[in-house]
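Chemist: predicted model and sequence below, questions to follow.
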Amino acid sequence: MIRRLKYHEIDFEKYSQCLESSAQRKYSATKEFLDITSDKHWEILVLNDYEAVMPVPYIKKMGFRIAINPKLCQQLGIFSKQDSVEINNLFLKFFEKKYNIWYYAFNDVNQFSKSLKKRQNFLIFPDSYETVRQRYSPKRKRKLRLEEEVLQQSEIREVKIKDVYEFISENTIGAKDEHDKRQFLQTFSDFEKAEHLKIIAFFYKNIPINAIAVYFDHKTLALLGTFNDRNFVKLSGSSVIIDYLIALNIEDKIFDFEGSEVPAIEEFFRGFRPELRMYPVISNTKKEMIKKAMNFS
């Protein structure tokens, strides 16, 4: 039987055990990640005694509770020891019946009988660094061969967000406005306080020209943001940083590029020869959402 549990009703020990032993495990479904990205505005659907779980973040608009993946949270979905179309169908039916859904992304393992829209993500799975690097495209390998003059005057450093706050703020792409940008930066700060964020910067002549923000836990390194000074795009600092992170972590961690629908970014990611993984989503327009919300009232 599927039950809907509010945040204060969740047995987080059982929830975490179910997630960590699941076939679909995603860092973005952990309590630590969702608490920060949704400000603890999430609940779960649970099958029997935590045989399967489905986290559901939400916002409140005009008095309605609306299911939506929070910013920086690419995939959620159903988590169980073995992915089951039958079980997933039950969750999907319950979810669509009980919730007003704006946007919800399942994970790339979840399969359904019903056809859902799909989006793309790119992953590199644990392997030896030498094997992973051999798969890079010829163009990406060339980008990693820096000129001697650049090598002598550059370095990669792990920094705190306060050290590059201004640089990241000036080079953030994709934020709707200043408020949106501040929210992203605050989330990064909260991840850092929780010891789940690394910021790696490429310095040229002691000035940061590229920075990468990644969320990390014991199984995954996830790319949350790339920040580049366009005046130095030919130096390929972002490629160098990502290769550096892959070299340090790929033996025992998944590198999650977090996908992109932007052709130039997709091309950049593909240069590292990651695996393409499609994930199903439910997406409704504001008009459709409001209409359904009125029916719920």
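Modeler: Arrived safely, thanks for sending.
Chemist: going forward, measure contacts and count neighbours with C-alpha atoms only.
Modeler: Noted.
Chemist: list the contacts of the nearest residue to Ser38 once chain neighbours are set aside.
Modeler: Counting by C-alpha to C-alpha, 6 or more residues apart in numbering, Ser38 lies nearest to Pro70, which is 5.8 Å off, once chain neighbours are set aside. For Pro70, the contacting residues are Thr37, Ser38, Pro57, Tyr58, taking C-alpha atoms under 8 Å, 6 or more residues apart in numbering as the criterion.
Chemist: and Pro70, helix, strand or coil?
Modeler: The three-state label given to Pro70 by DSSP: H, G, I helix; E, B strand; the rest coil is coil.
Chemist: name the element Glu149 belongs to?
Modeler: With the criterion set as DSSP states H and E, the secondary-structure element containing Glu149 is helix 148-152.
Chemist: which residues touch that helix?
Modeler: Taking C-alpha under 8 Å, 6+ apart as the criterion, the residues outside helix 148-152 that touch it are Tyr204, Leu235.
Chemist: try this one next to it:
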Amino acid sequence: MIKYLKHTEINYAAWDACVKQSPNALLYAYSWFLDMAADQWDALVYGNYDAVMPLPWRKKWGIQYLYQPEMMQQGGVFSRVSLSPDLVQNFINAIPEVFKLVEINLNFGNNFKLPGLTEKKNLLLSLAHSSEILRKNYSENTRRNIKKAEKENFTVSHSFDLKNIMQLFSENKGAEIRISELWKKRVIAITSALHHKGIGHTISLYSNNNQCIAGAFYVVFEDRIYFLFSGSGQQAKSSGAMHLLIHTLIEKHASKMYFFDFEGSNNEGLARFYKGFGSTEQNYPELKINRLPYIFRWLKK
């Protein structure tokens, strides 16, 4: 039986134990991450925490809805019992009617052909090989850009450098997609909390005149390295700096039992860039349900 639990009713210890024992366990599903990322979250629980599903929610115009929090690529059902299409469908059916709009991502272990689900792309690279073998699997274009960047003699910094990385993102990609100040504050709060927890790190590339030209925030947790956030400017694009930055991270963790999770992407150009490192798809579904009153449903369109 699947039960709906309000946030105050959730047993955090039992929840996290279920997530940890799930073959599809991910950083985003742990209670402490959900507390960081979600405005509010309730839950669906099967049996004695044999399977769980977080329900991150907000309220607007008096209407409660499920949404995908910042920095949280995947949610959905995490289970220490066998995952099946029927189990995932039962969880979807159990989402309370009080949530009039549902726009959330499930996870790679839930990627079944079910009504209301649309597949989204994610790319993953096993690092359980030597750096030499990993590099051989790079595309010719990726190897060429790494060599070009190496000639620039960039300085690699592993000191925590979130301020400069956020500035690069805000002035370039962020300006293009018009990110809000609220979004920036949320991302800074989450990344800073992950850093203080000892699992969040940054890597930056500096030019000869000590300018940060590219950087990324990533998390090393359990068997994954999550490439959560990056920033780069025009000089990085022309010099191949981001190729070198990711290559440096891959080399640092090569021959270890990690997966490098590129965190996307449905963007064709970005997916091609990530695939240039030899990554393969491990996709996940998006769930959309619209129960809004007719007038709101029309506005949503």
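Modeler: Ah, there it is. Since this is a predicted model, take the numbers as computed values, not measurements.
Chemist: TM-score for this pair?
Modeler: A TM-score of 0.88 describes the superposed chains when it is computed by TM-score structural alignment, normalised by the length of the first structure; 289 aligned residues with a C-alpha RMSD of 2.4 Å.
Chemist: what about the helices in the stretch 151-297 of the first structure?
Modeler: Remark: helices assigned in the stretch 151-297 of the first structure by DSSP state H, counting those that start in this stretch are 161-170, 178-193, 237-249, 263-270, 286-296.
Chemist: ok, the contacts of Pro70 of the first structure in the second structure: which stay?
Modeler: Retained contacts for these in the second structure, judged by both residues aligned by TM-score structural alignment, their matches' C-alpha atoms under 8 Å, are Thr37, Ser38, Pro57.
Chemist: narrow those residues to just the buried residues.
Modeler: Neighbour counting over those (16 or more other C-alpha atoms under 10 Å) leaves Thr37, Ser38, Pro57 as the buried ones.
Chemist: out of the residues you listed, which sit inside helices?
Modeler: Among those, DSSP state H puts Thr37 in helices.
Chemist: follow-up on the earlier one: out of the helices of the stretch 151-297 of the first structure, deepest packed?
Modeler: Mean neighbour counts were compared across the helices of the stretch 151-297 of the first structure using mean count of other C-alpha atoms under 10 Å; the top stretch is helix 237-249, at a mean of 19.
Chemist: which bit of the second structure covers that one?
Modeler: The aligned range for helix 237-249 of the first structure in the second structure is 241-253, by TM-score structural alignment.
Chemist: mean per-residue distance, the matching stretch to the first structure?
Modeler: Its matched residues in the first structure lie on average 1.4 Å from stretch 241-253 of the second structure after superposition (mean C-alpha distance after the TM-score superposition for the first structure).
Chemist: what's next to that stretch, contact-wise?
Modeler: Under the criterion C-alpha under 8 Å, 6+ apart, residues 127, 131, 142, 145-146, 149-150, 203-205, 213-215, 232, 235-236, 260 lie in contact with stretch 241-253 of the second structure.
Chemist: make it 7 Å
Modeler: The contact list for stretch 241-253 of the second structure, computed with C-alpha atoms under 7 Å, 6 or more residues apart in numbering, reads Leu127, Ser131, Thr142, Asn145, Ile146, Ala149, Ala214, Ala236.
Chemist: counterpart of the third one over in the first structure?
Modeler: Alignment note: Thr142 of the second structure maps to Arg140 in the first structure; criterion TM-score structural alignment.
Chemist: tell me the contacts of its match?
Modeler: Listed by C-alpha under 7 Å, 6+ apart, the contact set of Arg140 of the first structure reads Gly271, Phe272.
Chemist: how close does it sit to Gly63 of the first structure?
Modeler: Distance check for Arg140 of the first structure against Gly63 of the first structure: by C-alpha to C-alpha, to the nearest Å, it reads 50 Å.
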